[in-house]
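1. Based on what follows, work out the 3D shape:
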Amino acid sequence: MPSADQVTGHAPETAILLDHVNQASDGRALADMASRMGRLMLKLQERKTGAAEIALAVSRVGRAVTDRLLALAERDLGPPPVAYAFIVAGSQARGEQIAGSDQDNGLILSNDYREDHHGSYFEQLADQVCSGLAEAGYRRCPGDIMAINPRWRRPLADWRGRFAQWIERADPDALLKVSIFFDLRCIRGEAGLLDQLREEVLGMTRSSTLFQPRLAAAALGFRPALGWFGRLRFHRDGDKQTMDLKRHGITPVVDLARVHALALGEAALSTRKRLKLATSANLISGDDADRLIDAFDHVGGIRIAHQCRRIRDGEHPDYQLRADEIDQRDRKALKRSLATIRDAQQAMARRYHAEAFR
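-> Presented below is the predicted three-dimensional model:
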């Protein structure tokens, strides 16, 4: 996979947009910069940039917007009273974000944190950043997984306790809801807070024989969109038939790659890197990993093309592919990709004996 610098080098528009974001003097200017994301995606797609590179570029811009909002908040509020790490979760952390994503973030605070002395500062900081992200087009998380929620704005010791509960209890339904928290990246602050947390968490996931099969069972929560006899499965949405490419194409690959990485105790975040590590550990063959990555990229490319069509039509980019958007040739290719993902998901389930927990 290309490095972030390579992506910027091949896409001058990305570098220019990042430069403007980093120099924005207030939230309004930042929102204006972020509104150019759609145009950036269109430019990259027109240049036939791959899905992985486009997602990495979009993720870099999203991280830069968040970092700049934090810098502006510190300018307004003054220096933080105790150390903190502002973290993002999910696709932005993995470098796999595209347009239409919502916010998933939180704050890891130093154990020196005291609610009565420091709470107001971090509440204001979180509100300023999350509100700024919303103005910049990053929707508030429907599940309220944001730093403005006190549940996700806690000292390091509390985060340790929460992860320990998730791993020890390992309820598949609960893990399905919190699995994105195993994909974390520090955007600003004391990265060592996240490093400490990650080291302990990976030690627990590597050694827990109960956690691994139950996480694998949770990873079966979203299946590829294939029905009987391998037919593409669309759902009726009013007078249209649609397929959620995120839930039923991208997420199954992301989830199974996460299972392998956490079983190995590996800190890698990107789905491709996780699959390569699984290959090195003989959890999946090299050929199977290559086929799965190709399928992941193919579905990702279809999703980006769909979003770009909506952007050109002046509509909000989403993940709902309409049945009439793809011709017979593309349908066959999509079937093959989803079948590859289905087979890999089934192999993962067998390896970790996941079906026993479904």
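
2. switch to C-alpha atoms for all contacts and neighbour counts from now on
-> Fine.

3. And for the closest residue to Leu202 other than its chain neighbours, the neighbour number?
-> Nearest residue to Leu202 in three dimensions, chain neighbours excluded: Gly265, at 4.6 Å (Cα to Cα, 6 or more residues apart in numbering). Around Gly265 sit 19 other residues, with neighbours defined as other Cα atoms under 10 Å.

4. what about Ala356, how many neighbours?
-> Neighbour count of Ala356, defined by other Cα under 10 Å: 11.

5. what do you get for Arg351?
-> Using other Cα under 10 Å, Arg351 has 13 other residues around it.

6. Report the separation between it and Leu264.
-> From Arg351 across to Leu264, the span is 13 Å (Cα to Cα, to the nearest Å).

7. got it, and Leu125?
-> For Leu125, the distance to Leu264 - Cα to Cα - is 36 Å.

8. same check, this time on Asp32
-> 42 Å.

9. Tell me which of these two has more neighbours.
-> Using other Cα under 10 Å, the more surrounded residue of Asp32 and Leu264 is Leu264, with 20 against 16.

10. wait, what's in contact with that one?
-> Residues near Leu264 by Cα atoms under 8 Å, 6 or more residues apart in numbering: Thr205, Arg206, Ala278.

11. With Gln307 as the reference, measure out to it.
-> For Leu264, the distance to Gln307 - Cα to Cα - is 35 Å.

12. do the same with Leu175
-> The gap separating Leu175 from Gln307 is 29 Å, by Cα to Cα.

13. please give me the structure for this one as well, since I'd like to look at both together:
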Amino acid sequence: MPSGFNFSASPFDCLTPDEQRLVQDNVDIAYFPQGDTVLAPGAQPTHLFVIIKGFVQQFDGNEVVTTYGPEDCFDGRGLMAGKSSSRFVAAEEVVAYQLAKQAVSELIADNVTFGALLFSDLSNKLSALSARQSRHELQSLTMARVDEAFVRTPHFVDADTSILDVVKEFHALRTATVLVRDRQLSPPALGIFTLTGLQRAILDGTPLDQLKVRELANFSLIKVRPKDQLGDALALMIRHKVHRVVVADGDNITGVLEALDLFSFLSNHSYLINIQIQDAQDVPSLKLAAGQITRLIALLYRSGTHINMIARLVQELNAKLFERAWQVVAPAELVANSCLFVMGSEGRGEQLLKTDQDNGLVLRDGYVPTVDVAQVCQQFSAALADFGYPPCPGNIMVSNPAWCQSADDFSQAVRFWLMAASQDGLMSLAIFLDARAVCGDRALLEQVRTAVYDMTTDNDAMLARFAAAINAFGSSSAWWAHLPFLGDPGKDALDIKKNGTFPLVHGVRSLALAHRIRATSTVERVNALVEAGRLPQKLAHDLIDSLHFFMGLKLKTGLQRLETGQAASDEIHLDKLSSLDRDLLKDTLGVVKQFKALLNQRFHLEAV
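-> Sure thing, here's the model as predicted:
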């Protein structure tokens, strides 16, 4: 009876002490020489294997579909089905634990998480992983519901109430916020009046007992639901530059969530970073705020915050940082007559740690600047570099005249990218499709984006050339199936962007372009494609799960590199992954392979 079984490896790390004893009482050690068939197709497995030493390859026909290494287990699905559907061969000398089928059945019956992590599909594995970590994730307060924070009781006044009487309400109710009902409007409207409005009322000069609150109330309410996450409420406050949101369950107003109350609950400094950005008057002040963003990301990740929530907060904070930086370096007339936009992972809302600059500027047609726009753009690019965002190797920045043009000239450039369909042009198009406005007149960017969708209808040849980039990296022979790369020290790192993120993101981008979907984030594009009946629901879920896994794995390894003074990169060192991460990596890369097959068929890429 072996005593060295590793209960820290997935899926055994979720077992209780009694379940661990069950394993110890029912496990033995097996040995297989190199080349031996451990399980043949159609065989009836009697044990679950957990590798101690060596590697086992799984074959479907003559194709290697995956490789199992130390601490990996197989063939859970065959064990439960009563028949193995694949051939498992010792790629080198193998020593493995073998756990009796009856014990495995008892563990699955008693521990749902164990069963899901053992042989479920990607979505169920990630759901089980989330459940297993739920206690840890509860510490991530951005995941808490709005109604779990301190929501202030709503106080209502009629729109005809004078400002003086409202101030009396402030004093009597010990509040600084009232909701204003205006029944004279059709339909009746609800607004909000705060101390900020009182300051404007005093400056107005009208006697406060003669000035009605409807004159200074804000009727464009920002609302959240009680069940929404606090992280979403925080993102809304940052985006709309407000200090409070109204909490509403349908038409029922349940309260007001104040920024200070939210911040006290979250205590993760994200709102303070936003305030620091908004108050900055020069580039050095903004640099301090930019440095805080990376520290916030590390804090949120280590407290268990979901990757999509971190990405959303980072997108909003970066957008405010870039907006304020542009306002600091560019004169007001240039800001008013242009639209600054970001692209790439920043535009899609999928950037976490700082990456290369990808941005551009659209100028209003007919605008004659009184400043040297090129010099201002150089200052902006230099400022971002000082903040830690390196210059783009492809020079896709506002400091490049090709990415700083009038709306008409930009539209002409986009049309040329589409018509010529050259490699460089399609690359530029792909980058531009992710554009998201961060400052200035957003209509200018939309004017250029319209030029794209006006020319994509029935342009199958261009769409095929555009989508073909998904096959630029990797190969169709399931290279990822050989993880870890047996005995080849030169292949112990995986470029997760080239082999995972890029084909997924660009494939979704290609389908969105083909169906004229204007969403910029990958998740929004996937959901729109499902709604349009262009993507199977199950595959869509797996694509989103895979994207978030890739983002999380890259963030995890990136933070580790930053802690040791190294720059973050797209390389994932496979020998440093946990058995669970290796298992999920195989599943997610399998999803990418399945998606690429769909895209190759949809766009007829074999002819490109």
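
14. still on that earlier bit, quick one: what's aligned to the residue nearest to Leu202 of the first structure in the second structure?
-> By TM-score structural alignment, Gly265 of the first structure lines up with Arg516 in the second structure.

15. Of Leu175 and Gln307 of the first structure, which one has the most company?
-> Neighbours were counted for Leu175 of the first structure and for Gln307 using other Cα under 10 Å; Gln307 has more, 25 against 22.

16. the helices in the stretch 251-358 of the first structure, which residues?
-> 251-264, 271-280, 286-312, 328-351 (DSSP state H, counting those that start in this stretch).

17. Of all the ones you listed, which one comes closest to Arg63 of the first structure?
-> Smallest distance to Arg63 of the first structure across the helices of the stretch 251-358 of the first structure (Cα to Cα): 18.1 Å, for helix 271-280.

18. And that closest one, what does it pack against?
-> Judged by 3 or more Cα pairs under 8 Å, 6 or more residues apart in numbering; DSSP states H and E, the packing partners of helix 271-280 of the first structure are helix 251-264, helix 286-312.

19. okay, the ones you listed in JSON lines with distance to Ser25 of the first structure next?
-> Shown next, in JSON lines, are those (distance: least, Cα to Cα, whole Å):
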{"stretch": "helix 251-264", "distance to Ser25 of the first structure": "36"}
{"stretch": "helix 286-312", "distance to Ser25 of the first structure": "27"}
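
20. which bit of the second structure covers stretch 284-295 of the first structure?
-> Across the second structure, the stretch matching stretch 284-295 of the first structure (TM-score structural alignment) is residues 535-546.

21. Buried ones in that stretch, by neighbour count?
-> Neighbour-count burial for stretch 535-546 of the second structure, with 16 or more other Cα atoms under 10 Å as criterion, is recorded at Leu535, Leu539, Ala540, His541, Asp542, Leu543, Ile544, Asp545, Ser546.

22. of all the helices and strands packed on helix 271-280 of the first structure, which lies closest to Pro81 of the first structure?
-> Per Cα to Cα, nearest to Pro81 of the first structure of those: helix 251-264, 33.8 Å.

23. what comes up buried for the closest one?
-> Buried positions in helix 251-264 of the first structure, judged by neighbour count with 16+ other Cα under 10 Å: 251-264.

24. Now the two most distant members of those residues.
-> Maximum pairwise distance among the buried residues of helix 251-264 of the first structure (Cα to Cα): 20.0 Å, between Thr251 and Leu264.

25. which one of the helices of the stretch 251-358 of the first structure lies closest to Leu44 of the first structure?
-> helix 286-312 (10.1 Å).

26. so the counterpart of Gln124 of the first structure in the second structure is in which element?
-> Alignment note (TM-score structural alignment): Gln124 of the first structure maps to Gln375 of the second structure. Element membership of Gln375 of the second structure [criterion: DSSP states H and E] is helix 373-387.

27. what does the next helix or strand after that helix correspond to over in the first structure?
-> On the C-terminal side of helix 373-387 of the second structure, the closest following helix or strand by DSSP H and E is strand 404-406. Counting by TM-score structural alignment, strand 404-406 of the second structure falls onto residues 153-155 of the first structure.

28. swap in stretch 191-211 of the second structure?
-> Under TM-score structural alignment, there's no match for stretch 191-211 of the second structure.

29. I'd say Leu245 of the first structure and Tyr319 touch.
-> Yes. Between Leu245 of the first structure and Tyr319 there is a contact under Cα atoms under 8 Å: 5.6 Å.

30. joint contacts of the two?
-> Shared contacts of Leu245 of the first structure and Tyr319 (Cα under 8 Å, 6+ apart): Arg303.
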